[in-house]
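Trainee: Predicted model follows, preceded by the sequence.
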Amino acid sequence: METNKIALITGATSGIGEATSKELAQLGYNTILTGRRSTRLNKLKQEIETTYQTEVLTLCFDIQDQQQTTYALNSIPTHWRNIDVLINNAGLAYGAEKIDEDAWDKWAQMLDTNVKGLLFLSKEVIKWMVQKKQGHIVNISSIAGINVYEGGSIYCASKHAVNAITKGMRIDLLKHNIKVTSVSPGMVETEFSLVRYDGNRDKANQVYRGITPLSAIDVAEAIVFVVSRPAHVNINDILIMPTQQADAYNTYRK
């Protein structure tokens, strides 16, 4: 294996995770890509290795499951464990009902993925970063981690938790020379809204009606900027929005 830097990206099979995987490979990173959809992982691996001539290791598991997560990470060969960058991207919103109308299973899936999954995976990777006294963790949060909006209480809570965890990580890992960053996007047109509305494409399209939203590449480029700063520079937080969106409440639709 070449001495390229190594990045581990969760939720790599679509959207921001997929775009970030390609952008980092273009910079010469070898990448560890995780996700639940093996066919997509294998296709992305082949594309990256062919296009960028970098090495790719794929791990197919459900980040909600601590045992699966720990088993997958323990299966990583020793020479792949020298991880320079961890992109905690895996996450989802599921449903947009008000709290008195929503279902427990949706809440559990969001909290298990967005909060517990991030912690399960980070715990293992941090051990390796602490050993080498170096690393960079980028947690993908959301405008929902800053503003709370109607119909999003539990999703917003999960992303507020991501922001709090990020700040705590930054303090706790300071002595280990590990950088920690939060990237919080506004509206991004990926599979996000399609998942949120349980595959209802009409509802998903309405989210972006009259707006030019961010693309996955827009966010990936912000991540690349963050991780490519000099060793003495850490970007603590980035809030990135479409021009037509001011915050979680205010948009201008043409």
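Mentor: Okay, I see it.

Trainee: can we go C-alpha only for contacts and neighbour counts from here?
Mentor: Noted.

Trainee: Quick one: name whatever helix or strand follows whatever helix or strand Leu86 lives in.
Mentor: Using DSSP states H and E, Leu86 maps to strand 85-88. Downstream of strand 85-88, the next assigned helix or strand under DSSP H and E is helix 104-111.

Trainee: helices and strands around that following helix, which ones?
Mentor: helix 153-172 (3 or more CA pairs under 8 Å, 6 or more residues apart in numbering; DSSP states H and E).

Trainee: in the helix it packs on, what counts as buried?
Mentor: Neighbour-count burial for helix 153-172, counted by 16 or more other CA atoms under 10 Å, picks out 153-163, 165-167, 169-170.

Trainee: Skipping its backbone neighbours, what lies nearest Lys159 in space?
Mentor: Gly145 (4.3 Å; CA to CA, 6 or more residues apart in numbering).

Trainee: Okay, one more to line up with it:
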Amino acid sequence: MMTALVTGASAGFGREIARRLVREGMRVIGVARREARLEALAAELGASFLSAACDMRDISAITHFENSLPASWRDIDILINNAGLALGVSKAQYSHWADWAQMIETNITGLTALTHALLPRMVARRRGHIVMMGSIAGRYPYQGGNVYGATKAYVAQFAANLRTDLLGLPIRVTNIAPGLCGGSEFSAVRLADTEAAAAIYAGTTPITPIDIAEIVSWVVQQPAHVNVNEIEVMPVCQAAGGLAIDRSTNHAD
């Protein structure tokens, strides 16, 4: 039986990915800060789910995470680096440093530390698949995307470089880059306003966490010799917006 570790498993993408992989016959280690939500998911999914409360910004805990697991759960076949967040939509010059720091610590530092902690055992076993949850924000800039988009560009490039370093080993690396997604806490967290978050999805049919779980399931169950490098996915109501042009005349003081 394969074992998957899913970060950010208490809600949204992570929760649906955990549910889907358990239905597919895998064992899943769910990692998140909110222990009560993890325990509720454990009650739903049964013995195939192991709750592991951990803050992705706690680098000391992440470094020793593998040894904190029961011995029978330490051989992790699939790492789903899903935990991440966006905070704020202000232009860079009006943003808060605390928001930038939290995004960097979670989306980059925590993700990188956990990958670093688990990769040696995958290499020793000659078996593993690392799936990054990136974003189209890592490729297409937009006003207010600043540091969030930069963290997701890092995720994409980190995945590509890992794949290069692992050439010659049967270990796969995939970056999944979703576009507009509803049905999660992403926008409510980003805006700290549930009404404003709901307005983002008005008149749209966005991607859902269930859609992302379907994609993850397909990716990880490809034949062992197949590496899906990257998947970019948007709902049909979304497309790249093209370049912006400022036509005002007040460019010079």
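Mentor: Nice, I can see it. Please read all numbers here as calculations on a predicted model, not as lab measurements.

Trainee: Packing partners of the strand holding Leu86 of the first structure?
Mentor: With contacts defined as 3+ CA pairs under 8 Å, 6+ apart, strand 85-88 of the first structure has these neighbours: strand 6-9, helix 118-132, strand 135-140.

Trainee: thinking again about what came up before, among the buried residues of helix 153-172 of the first structure, which one sits closest to Gln206 of the first structure?
Mentor: Nearest to Gln206 of the first structure out of the buried residues of helix 153-172 of the first structure is Tyr155 (CA to CA; 19.1 Å).

Trainee: wait, what's in contact with the alignment partner in the second structure of Arg37 of the first structure?
Mentor: The equivalent of Arg37 of the first structure in the second structure is Arg34 (alignment by TM-score structural alignment). Applying CA atoms under 8 Å, 6 or more residues apart in numbering, one finds that Arg34 of the second structure lies in contact with Ser10, Ala53.

Trainee: any idea how far Ala52 of the second structure is from Arg34 of the second structure?
Mentor: To Ala52 of the second structure, Arg34 of the second structure is 10 Å away according to CA to CA, to the nearest Å.

Trainee: coming back round to it: Throw the helices and strands packed on strand 85-88 of the first structure into JSON lines and include distance to Asp102 of the first structure and mean neighbour count, thanks.
Mentor: Listed next are these as JSON lines, based on distance: least, CA to CA, whole Å; neighbours: other CA atoms under 10 Å:
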{"stretch": "strand 6-9", "distance to Asp102 of the first structure": "31", "mean neighbour count": "25"}
{"stretch": "helix 118-132", "distance to Asp102 of the first structure": "23", "mean neighbour count": "17"}
{"stretch": "strand 135-140", "distance to Asp102 of the first structure": "25", "mean neighbour count": "24"}
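
Trainee: So for Thr190 of the first structure, which of the ones you listed sits nearest?
Mentor: Closest among these, using CA to CA: strand 135-140, at 14.3 Å.

Trainee: and that closest one, how far from the second structure on average?
Mentor: Taken over the aligned residues, the distance from strand 135-140 of the first structure to the second structure averages 0.4 Å (mean CA distance after the TM-score superposition for the first structure).

Trainee: what angle do that strand and helix 118-132 make?
Mentor: Orientation note: strand 135-140 of the first structure sits at an angle of 160 degrees relative to helix 118-132 (axes from the mean of the first three to the mean of the last three CA atoms, to 10 degrees).

Trainee: So which elements touch strand 135-140 of the first structure?
Mentor: strand 85-88, strand 178-185.

Trainee: what range in the second structure matches that strand?
Mentor: Using TM-score structural alignment, strand 135-140 of the first structure pairs with 128-133 in the second structure.

Trainee: Report the distance from the matching stretch to the chain centre.
Mentor: With CA atoms, centre = their mean, to the nearest Å as the basis, stretch 128-133 of the second structure stands 9 Å off its chain's centre.

Trainee: Check stretch 25-45 of the second structure too.
Mentor: 16 Å.

Trainee: what does stretch 112-131 of the first structure give?
Mentor: On CA atoms, centre = their mean, the centre of stretch 112-131 of the first structure falls 12 Å from that of its chain.

Trainee: same question, stretch 172-181 of the second structure
Mentor: 8 Å.

Trainee: what residue is smack in the middle of the first structure?
Mentor: Asn89 (1.0 Å; CA atoms, centre = their mean).

Trainee: quick one: what's aligned to it in the second structure?
Mentor: Alignment note (TM-score structural alignment): Asn89 of the first structure maps to Asn82 of the second structure.

Trainee: Over to Ile9 of the first structure?
Mentor: Using TM-score structural alignment, the equivalent of Ile9 of the first structure in the second structure is Val6.

Trainee: Can you tell me the closest non-neighbouring residue to that match?
Mentor: Nearest non-adjacent residue to Val6 of the second structure, counting by CA to CA, 6+ apart: Ile80, 4.8 Å away.

Trainee: thinking the one you found is in contact with Gly8, fair?
Mentor: No - counting by CA atoms under 8 Å, Ile80 of the second structure does not reach Gly8; the two are 9.2 Å apart.

Trainee: what's the distance between the residue nearest to the centre of the first structure and Gln206 of the first structure?
Mentor: For Asn89 of the first structure, the distance to Gln206 of the first structure - CA to CA - is 24 Å.

Trainee: go on, Gly95 of the first structure?
Mentor: Applying CA to CA to Gly95 of the first structure and Gln206 of the first structure gives a distance of 14 Å.

Trainee: Can you report how many residues neighbour the residue nearest to Val6 of the second structure?
Mentor: 26 (other CA atoms under 10 Å).

Trainee: What does Arg23 of the second structure correspond to in the first structure?
Mentor: By TM-score structural alignment, Arg23 of the second structure lines up with Gln26.

Trainee: any idea how far the aligned residue in the first structure for Leu69 of the second structure is from Ile32 of the first structure?
Mentor: In the first structure, Leu69 of the second structure lines up with Ile76, judged by TM-score structural alignment. Between Ile76 of the first structure and Ile32 of the first structure the computed distance is 9 Å (CA to CA).

Trainee: Neighbour count for these two, which is higher?
Mentor: Higher neighbour count among Ile76 of the first structure and Ile32: Ile32, with 23 against 14, using other CA under 10 Å.

Trainee: got the buried residues for the strand or helix carrying Glu44 of the second structure?
Mentor: Element membership for Glu44 of the second structure (DSSP H and E) is helix 35-45. By 16+ other CA under 10 Å, the buried positions in helix 35-45 of the second structure come out as Glu35, Arg37, Leu38, Glu39, Leu41, Ala42, Leu45.

Trainee: Done for today, thanks.
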